[in-house]
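In: sequence unknown, structure follows:
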């Protein structure tokens, strides 16, 4: 998706990348509204998020600072961080 000519990450695209990179726990339905559900409740640990971060960094051409990632604990927080970095150019 793009806004004003700049690529942005949607929650739907994030979920697709999450599934592709880190898999999906059978006990968790990622098809629902998971935007504000903590990653730990979704069954994802820091290693899974490293995989997702590497994929998003490569696909979107962004450098996501570790200090900022440390404070992200939900899918919406991750999407917001990526889009914030993208909007800064």
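Out: Done, it's in. Being a predicted model, the structure only gives us computed values, none of them experimental.

In: all contacts plus neighbour counts: C-alpha atoms, from now on.
Out: OK.

In: could you check how many residues crowd around residue 32?
Out: Applying other CA atoms under 10 Å, we find 7 residues neighbouring residue 32.

In: before we move on, what about residue 24?
Out: Residue 24: 16 neighbours (other CA under 10 Å).

In: likewise residue 83?
Out: 19.

In: quick one: secondary structure of it?
Out: Following DSSP: H, G, I helix; E, B strand; the rest coil, the label given to residue 83 is helix.

In: what sits against it?
Out: Counting by CA atoms under 8 Å, 6 or more residues apart in numbering, residue 83 touches 8, 9.

In: next one: it from residue 34, what distance?
Out: Distance, residue 83 to residue 34, using CA to CA, to the nearest Å: 18 Å.

In: second structure for comparison follows:
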């Protein structure tokens, strides 16, 4: 069964899986409006993250759309928009 919503918890889990457990402290607390740069994630990490999201949530959207997000809030909104469009 495909999940219908993408949450901050999903994003944190995927970021940790892709970057490793050492980055976990940057993801504590309310990170919703922090930039990925402030959280220590570069474009390569975001590319890996978007690939994992697309694979896990069965998205076949624009490959570049997810890596344009500057904050977790933006990324969550983009993923949820793609999920809603695929229903």
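Out: Nice, thanks for sending it over. Keep in mind the model is a prediction, meaning the values are calculated, not measured.

In: in the first structure, which helix is the longest?
Out: Using DSSP state H to define each element, the first structure has its longest helix at helix 46-60.

In: show me what that one is in contact with.
Out: Outside helix 46-60 of the first structure, the residues within contact range by CA under 8 Å, 6+ apart are 7, 17, 18, 21, 22, 62, 63, 64.

In: could you redo the last one with a cut-off of 7 Å?
Out: With CA atoms under 7 Å, 6 or more residues apart in numbering as the test, helix 46-60 of the first structure has contacts from 17, 18, 21, 22, 63.

In: list the contacts for the third one?
Out: When you say that, I think you mean residue 21 of the first structure. Taking CA under 7 Å, 6+ apart as the test, what residue 21 of the first structure contacts is 51, 52.

In: now swap in the last one and tell me
Out: Contact analysis of residue 63 of the first structure by CA under 7 Å, 6+ apart lists residue 57.

In: how close does it sit to residue 21 of the first structure?
Out: From residue 63 of the first structure to residue 21 of the first structure the distance is 18 Å (CA to CA).

In: counterpart of residue 54 of the first structure over in the second structure?
Out: Here residue 54 of the first structure is matched to residue 51 in the second structure, going by TM-score structural alignment.

In: correction: residue 45 of the first structure
Out: Residue 45 of the first structure maps onto residue 42 in the second structure, by TM-score structural alignment.

In: do the same with residue 17 of the first structure
Out: In the second structure, residue 17 of the first structure lines up with residue 14, judged by TM-score structural alignment.

In: can you check what angle separates the helix or strand containing that match from helix 43-56?
Out: Element membership for residue 14 of the second structure, per DSSP states H and E: helix 8-19. With axes from the mean of the first three to the mean of the last three CA atoms, to 10 degrees defining the directions, helix 8-19 of the second structure sits at 120 degrees from helix 43-56.
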